[in-house]
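In: have a look; sequence and predicted model below, questions after that.
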Amino acid sequence: METFSSIECFVRSAEVGSFAEAARRLSLTPAAVGKSVAKLEARLGVRLFQRSTRSLTLTEAGHLFLGEVSSSLHTIQNAVANLASAEGRPAGTLKVSMGTVFGRLYVVPLLGEFLRRFPAINPDWHFDNRQVDLIAQGFDAAIGGGFELPQGVVARKLTPAHRVLVASAEYLAARPVIVEPDQLKDHDGILIRSPQTGRVRSWQLTSRTQQHNPLALKARMTMSDSEAACATAAQGLGIALVSMPFAVGYLEAGTLQRVLPDWYVDDGNISIYYAEHKLLPGKTRAFVDFIIEQFAERGWVQRFSAV
């Protein structure tokens, strides 16, 4: 058991690059983690880390050892957690990351039903529009779109991530009718700044017949959030390019109208992400299956599609 604990200390330290952060996640002291890793190195007869006052990096032997033991450790931990669940039901703290507004509009309303089914699970939900490192930051799952898929992480598609052009009836009535994408260059654009890079991306419009055209909309203003862009467009201040999950409520209420309704931006998928394990923790499996089920039952796949 002592060796198992030492391996756990080693793996956590390697994942986060710090004895102090590993100690925080393991509810130990940094000294205890460092001592445990030193014992493991003495037992193996090799140095696993290069240590300095500012950094902790794996040696070549450390890289090899991590590749051998990491997945097995997670499998054992998940097996223990599943067996320890309350009366065989999924249990424990469920740490999930999701976009702030998307989570509030579509995931939080599902919480009551989720807890009725799985009362032994304790949600620990984080709302942030930036991509998180699932493994290093200790998340069980994340919901979002447009993320690069790191090694060891899998994604299950929830819905297409389409963006559409919207404006108020008042804005459109005061200007010539827009029938071609090139005509957008003469209009005030409300564009979204990436929370990851801080930049406004260059978008490619796609038509229902799969034609392509660069988005020529000039930036009159920029926002970091699609909901804010919708609210701004509703004031008649310009044409916004926004994600469908945020636009759909305004479109159904008639507050906004689609501009060039046969055109949209294909930004991949909104997915639920989780670490790839041979034995997925019961709490994570329950949450993933529940979210996929709810998106299908509520018709959000079709509702969020721009085509």
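Out: That came in fine, so what should we check first?
In: please count neighbours and contacts with C-alpha atoms only from this point.
Out: Will do.
In: just the buried positions in the top strand by length along the chain, please.
Out: Ranked by residue count and defined by DSSP state E, the top strand of the chain is strand 153-167. Within strand 153-167, the residues that qualify as buried by neighbour count (16 or more other C-alpha atoms under 10 Å) are 153, 155, 157-167.
In: present these as a markdown table; the columns should include distance to I292.
Out: Formatted as a markdown table, the buried residues of strand 153-167 follow (distance: C-alpha to C-alpha, whole Å):
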| residue | distance to I292 |
| --- | --- |
| V153 | 17 |
| A155 | 11 |
| K157 | 8 |
| L158 | 6 |
| T159 | 9 |
| P160 | 13 |
| A161 | 15 |
| H162 | 18 |
| R163 | 21 |
| V164 | 24 |
| L165 | 27 |
| V166 | 28 |
| A167 | 31 |
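In: want to compare, so here's the second one:
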Amino acid sequence: METLANLEAFIRSAEFGSFSEAARRLSLTPAAVSRNVAMLERNLGIRLFHRSTRKLSLTEAGETFRLAIAENLEGIQAAIAGIGGAGNEPAGTLKVSMALTFGTMYILPLLPGFLQRYPQIRPEWHFENRRVDLVTEGYDAAIGAGFDLGTGLVAHTLAPAHVIAVASPVYLKGRSLPEDPTGLQQFQGIVQRSLRTGRLQQWTMRNAAGEEKAGHLPVSLAVNDPAAMQEAALLGLGVTMLAVPDVLPALETGRLIQLLPEWYADAGVISLYYSTRTLQPAKTRAFVEWVTEAFRNQRLAERFAGGRR
């Protein structure tokens, strides 16, 4: 009878195409994972992987074996977790990706309380303005908008992702405010150039009545980072379009003013993404619940809405 360790090492190595990544996910050394797989191959009398210095891939027999045991293995893991999980404290490295501005403003402040409650969790948080691949890059979770929901990924909605037009009181002094989004053409515009596509970002805005109008800004200044856009607006360089979470503190203190309070661009939702391909670790479940509770207590979904506040 094969041990659970050998089978787990095989399934995770097949899933990630790497002994090293499988080892990280199983909290083992690469040598231990390789040894477990080799023992399984020896016991079965078949080669499960093609090995090279660059790539690890399944043989035909390996793929057949993987398909035969994958679901059964997860059922066994779930049963074990269900029996013993109640007394197990969430622990281990928690690798999470999030945008720099959003993460430092809304997620990082949750860390002291989280670590006090779960002292055995070691956060490894990556602040980056890109959409990561949770499975292949080994992330436990990611927070953002617009991720592709591949097989085994789930998105837990936290709040709307609404984009609004803002400018500093100094810049707006003596200027007539627009009546609708088409009036933004009269201002100097601070526009984002996408790092992913290289295109200048322009938005179509909507109101509560369902009307839609182009909210295009003249390109007086182009930058590639939301934090730089906000800083340029604070310096009085023009009007910019930013997600509400990025500018909320400046709006609440009066350092920025929302133009067109009835109008916003809908960029989707801010979600917490995590994998369900394998049994969800206790550390990930604890993080999801902690963030969800914080968003509810702080009424962030309501505060992030782009309509009149």
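Out: That came through, no problem. Source: prediction; values computed, not measured.
In: care to give me the TM-score?
Out: The TM-score (TM-score structural alignment, normalised by the length of the first structure) is 0.84; 306 aligned residues with a C-alpha RMSD of 3.1 Å.
In: which one of the buried residues of strand 153-167 of the first structure is nearest A38 of the first structure?
Out: Closest to A38 of the first structure out of the buried residues of strand 153-167 of the first structure is V153 (29.7 Å), distances taken as C-alpha to C-alpha.
In: list the contacts of the closest one.
Out: V153 of the first structure makes contacts with 134, 273-276, as judged by C-alpha atoms under 8 Å, 6 or more residues apart in numbering.
In: in the second structure, what residue corresponds to it?
Out: Residue mapping for V153 of the first structure onto the second structure gives L153, with TM-score structural alignment as the criterion.
In: next one: the residue nearest to its match when sequence neighbours are not counted from A141 of the second structure, what distance?
Out: Leaving aside its sequence neighbours, L153 of the second structure sits nearest to S275 (C-alpha to C-alpha, 6 or more residues apart in numbering; 4.5 Å). In this structure, S275 of the second structure and A141 of the second structure are separated by 7 Å, where distance is defined by C-alpha to C-alpha, to the nearest Å.
In: what does V291 of the second structure give?
Out: V291 of the second structure is 11 Å from A141 of the second structure, where distance means C-alpha to C-alpha.
In: neighbour count: the two, which is higher?
Out: Just comparing V291 of the second structure and A141: by other C-alpha atoms under 10 Å the higher neighbour count belongs to A141, 26 against 18.
In: how about that one, what's its partner in the first structure?
Out: In the first structure, A141 of the second structure lands on A141 (TM-score structural alignment).
In: in three-state terms, label the nearest residue to that match once chain neighbours are set aside for me.
Out: With sequence-adjacent residues excluded and distances taken as C-alpha to C-alpha, 6+ apart, A141 of the first structure is closest to Y274, at 4.5 Å. The local conformation at Y274 of the first structure, judged by DSSP: H, G, I helix; E, B strand; the rest coil, is strand.
In: re earlier: pretty sure the residue nearest to L153 of the second structure is touching T136, no?
Out: No - S275 of the second structure sits out of contact with T136 when judged by C-alpha atoms under 8 Å, with a separation of 11.2 Å.
In: out of those two, which sits in the busier spot?
Out: Under the criterion of other C-alpha under 10 Å, the comparison of S275 of the second structure against T136 puts S275 first, with 22 against 12.
In: ok, that one to A208 of the second structure distance?
Out: 35 Å.
In: residue in the first structure paired with A9 of the second structure?
Out: A9 of the second structure is assigned C9 in the first structure as its aligned equivalent, the criterion being TM-score structural alignment.
In: so where do the helices sit in the first structure?
Out: Listed from the start of the chain, the first structure has helices (DSSP state H) covering 2-16, 19-26, 30-44, 60-83, 100-102, 111-117, 169-173, 226-233, 244-253, 282-297, 300-303.
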